[in-house]
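Enquirer: only geometry, no sequence info:
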């Protein structure tokens, strides 16, 4: 964005005095919001205002990006020396902070996306596969919607002794299954991690 703005300024400045005057106004317009954005970013950082997970990095990063763009446009318009004494180090710090804010904003987006997906999942659990889970040992899970039933010992040495109903398959990764109760909620829901092996039997069923 800064590079494109600088190239645009170069083209406009070649049009003479009128172009230079227009670019001066653009520089001023780009610099004016910087202080306001920085203040808003700091207020969002201390949670004095609610700007969401991405608000603080976008406000701070945007303010610094505007400052850099305004400085480069000013240099292009006035022909001032660049970088000024000590400005190279400051510019390096500013660019590093902008990069950090970009990384921070991506993390905030991932957080918002994850929460939105969790809310959607809690409202559409019927779309996840329903399963019966047979185990050799008791799980001792007292979760809403999950029911434990002792299996009849119809034969000597029966491997599975307990059946659990009310689980749905959230995901499977390698030899582990992630199960959630059918009344799972994203705010306080539990997840049961079950190793796939001879100690458990998983039965998929409709519903």
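Expert: Perfect, thanks for sending it. Please read these numbers as outputs of a predicted model, since none were measured by experiment. Residues are numbered from 1 along each chain as shown.

Enquirer: contacts, neighbours, all on C-alpha from now
Expert: Will do.

Enquirer: I'd like to know which elements the lengthiest strand in the chain is packed against.
Expert: Determined from DSSP state E, the single longest strand within the chain is strand 162-173. Counting contacts by 3 or more C-alpha pairs under 8 Å, 6 or more residues apart in numbering; DSSP states H and E, strand 162-173 packs against strand 130-135, strand 147-150, strand 176-181.

Enquirer: Buried residues of the strand or helix carrying residue 58, list them for me.
Expert: Using DSSP states H and E, residue 58 sits within helix 55-78. Within helix 55-78, the residues that qualify as buried are 55-77, counting by 16 or more other C-alpha atoms under 10 Å.

Enquirer: likewise stretch 82-97?
Expert: Buried-residue list, stretch 82-97, by 16+ other C-alpha under 10 Å: 94, 95, 97.

Enquirer: Below is an additional structure, to be compared with the one above:
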């Protein structure tokens, strides 16, 4: 009993964790891909992806869950109605009745699946398409697991619903990441300002970043760079906004390794 209860709790939790992890990875890929930076160089950990994904993924997953619950309620009401409709079905020559409820269910499921196919081809809103695909599986599911062979049918339904969830997750994560990147691209001054001190000369465009050469009383040379903005920090990498170079539509961002040769100060302004 305890093992069954543990499995009942662990399976949905594992699936939810996988969705949130995938959401975080996809969103980070969209954010940095917008600026042409490969996010793998930032070495995000699993925890980073989970923390960056859970806050944004909660709303779409909650909406999808509520929508599926609504579909299940409508399906249950339709089943009740179908029981009454089947009594009114006209008999055919050999004495059987036409399964009106099953035919209607199959027609609705096929129509929803066709709608999802159109959305998958890029001719309709993909988030709606993902919901429609899940609805098609829920509505047409009973036709797949009638009789004794219930497990294969339920497995198909569960796989289709899972595919719809990952589809919706991919679309929303990409859009969310691009929206954040576009916001930063339009308003870079909304990000914190940085002052970088380095023992080695850094290759920043002089038209965008102010470089000051400093010599202390012992003759040690350091370089101070101002005009940078903080984009993010991950592991041992600072992701900094350099600025918008002439002729470029998007901001230039770069990474700095967080080691003993540089010092990064976050300042106001």
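Expert: All right, it came through fine. Computed from a predicted model, the values in this text were never measured in an experiment.

Enquirer: I'd say residue 66 of structure 1 and residue 34 touch.
Expert: Yes - look at residue 66 of structure 1 against residue 34 with C-alpha atoms under 8 Å: they come within range, at 6.6 Å.

Enquirer: residues contacting residue 201 of structure 2?
Expert: By C-alpha atoms under 8 Å, 6 or more residues apart in numbering, the contact set of residue 201 of structure 2 is 222, 223.

Enquirer: Looking at structure 1, name the residue matched to it.
Expert: Alignment note: residue 201 of structure 2 maps to residue 138 in structure 1; criterion TM-score structural alignment.

Enquirer: now that match: how far from residue 162 of structure 1?
Expert: The gap separating residue 138 of structure 1 from residue 162 of structure 1 is 7 Å, by C-alpha to C-alpha, to the nearest Å.

Enquirer: how about residue 113 of structure 2, what does it touch?
Expert: Residue 113 of structure 2 makes contacts with 132, 133, 136, as judged by C-alpha under 8 Å, 6+ apart.

Enquirer: residue contacts, the first one?
Expert: Taking C-alpha under 8 Å, 6+ apart as the contact definition, residue 132 of structure 2 lies against 112, 113, 115, 116.

Enquirer: Aligned against structure 1, show me the partner of the first one.
Expert: For residue 112 of structure 2, the equivalent position in structure 1 is taken to be residue 34, counting by TM-score structural alignment.

Enquirer: quick one: contacts for its match?
Expert: Here residue 34 of structure 1 is in contact with 63, 64, 66, 67 (criterion: C-alpha under 8 Å, 6+ apart).

Enquirer: try 10 Å this time
Expert: Taking C-alpha atoms under 10 Å, 6 or more residues apart in numbering, we find residue 34 of structure 1 in contact with 40, 59, 60, 62, 63, 64, 65, 66, 67, 70.

Enquirer: Pretty sure the third one sits against residue 98.
Expert: By that I understand residue 60 of structure 1. Yes - using C-alpha atoms under 10 Å, residue 60 of structure 1 is in contact with residue 98, at 7.9 Å.

Enquirer: how about the helices in structure 2?
Expert: Ranges of helices within structure 2 are 2-34, 46-87, 100-120, 126-144, 150-186, based on DSSP state H.

Enquirer: check contacts around the residue lying closest to residue 61 of structure 1 once chain neighbours are set aside.
Expert: In space, residue 61 of structure 1 comes closest to residue 98 once its chain neighbours are excluded; the distance is 4.9 Å by C-alpha to C-alpha, 6 or more residues apart in numbering. Shown in contact with residue 98 of structure 1 (C-alpha under 10 Å, 6+ apart): 57, 58, 60, 61, 62, 63, 64, 65, 92, 104.

Enquirer: and if we set it to 7 Å?
Expert: Contact partners of residue 98 of structure 1, counting by C-alpha atoms under 7 Å, 6 or more residues apart in numbering, are 61, 64, 65.

Enquirer: swap in residue 136 of structure 2?
Expert: By C-alpha under 7 Å, 6+ apart, the contact set of residue 136 of structure 2 is 109, 112, 113.

Enquirer: Next: residue 124 of structure 2.
Expert: So residue 124 of structure 2 contacts residue 118 (C-alpha under 7 Å, 6+ apart).

Enquirer: again, only using 10 Å
Expert: By C-alpha under 10 Å, 6+ apart, the contact list for residue 124 of structure 2 reads 115, 116, 117, 118.

Enquirer: And residue 210 of structure 2, by the same measure?
Expert: Counting by C-alpha under 10 Å, 6+ apart, the residues that residue 210 of structure 2 touches are 195, 204, 224, 225, 226, 227, 228.

Enquirer: how near is the aligned partner of it in structure 1 to residue 167 of structure 1?
Expert: In structure 1, residue 210 of structure 2 lines up with residue 147, judged by TM-score structural alignment. Distance, residue 147 of structure 1 to residue 167 of structure 1, using C-alpha to C-alpha: 9 Å.

Enquirer: Overlap in contacts, those two.
Expert: residue 181.

Enquirer: if I look at the counterpart of residue 228 of structure 2 in structure 1, how far off is residue 133 of structure 1?
Expert: Structural alignment places residue 228 of structure 2 opposite residue 167 in structure 1 (criterion: TM-score structural alignment). Per C-alpha to C-alpha, residue 167 of structure 1 is found 8 Å from residue 133 of structure 1.
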